[in-house]
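>>> Sharing a model that was predicted from the sequence below.
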Amino acid sequence: MTTPINLNKARKQKKRTDAEKKAAENRVKFGRTKAEKSAGKSETDRARKDLDGAKREQ
């Protein structure tokens, strides 16, 4: 005779694995490459530097 399983644990484990699978798909679909991240960071840094340089002293 097989051992009984806790259906709540089985349901939660299935939900967890489905969420992990969806997260992996979203990382591929919406993720940015390292080059894109560094380009975006350098662009924001440049914009911040330009904005700070345009501030007037009080």
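On my side now, so go ahead.
>>> all contacts plus neighbour counts: C-alpha atoms, from now on.
Will do.
>>> So which other helices or strands are in contact with the helix or strand containing Ala24?
Using DSSP states H and E, Ala24 sits in helix 7-30. For helix 7-30, there is no helix or strand it packs on, judged by 3 or more CA pairs under 8 Å, 6 or more residues apart in numbering; DSSP states H and E.
>>> try this one next to it:
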Amino acid sequence: MSDPINLNKFRKAKAKAEKEQRAVENRAKFGRTKADKTLDKARADKVIRLTDGHRLKDNPEDRG
């Protein structure tokens, strides 16, 4: 027979691992400097301006 498992320890270890994973994700998501956020916004705005400038029609829904 195998050794008995303490389910409380298993449950707590699983919760701790999930909490640590969530912390890693939040550090990546929210742990950015203002300069990084500004740079990303500027890049996104540039892409939007470039794609809007290459449209053949003003409104993409006018394809009818």
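Alright, I've got the coordinates. Worth saying up front: this structure is predicted, and the values here are computed from it rather than measured.
>>> TM between them?
Superposed pair, TM-score by TM-score structural alignment, normalised by the length of the first structure: 0.53. Supporting alignment: 50 aligned residues with a CA RMSD of 2.6 Å.
>>> Contact partners for Asn26 of the first structure?
Contact partners of Asn26 of the first structure, counting by CA atoms under 8 Å, 6 or more residues apart in numbering, are absent.
>>> any idea how far it is from Arg32 of the first structure?
11 Å (CA to CA, to the nearest Å).
>>> now Thr44 of the first structure
For Thr44 of the first structure, the distance to Arg32 of the first structure - CA to CA - is 16 Å.
>>> Could you do Ser42 of the first structure as well?
15 Å.
>>> Please identify the helix or strand for Leu39 of the second structure.
Assigned by DSSP H and E, Leu39 of the second structure falls in helix 34-53.
>>> in that helix, what counts as buried?
Across helix 34-53 of the second structure, burial judged by 16 or more other CA atoms under 10 Å covers no residue at all.
>>> So what touches it?
Under CA under 8 Å, 6+ apart, the answer for helix 34-53 of the second structure is an empty list.
>>> Off-centre distance for that helix?
17 Å (CA atoms, centre = their mean, to the nearest Å).
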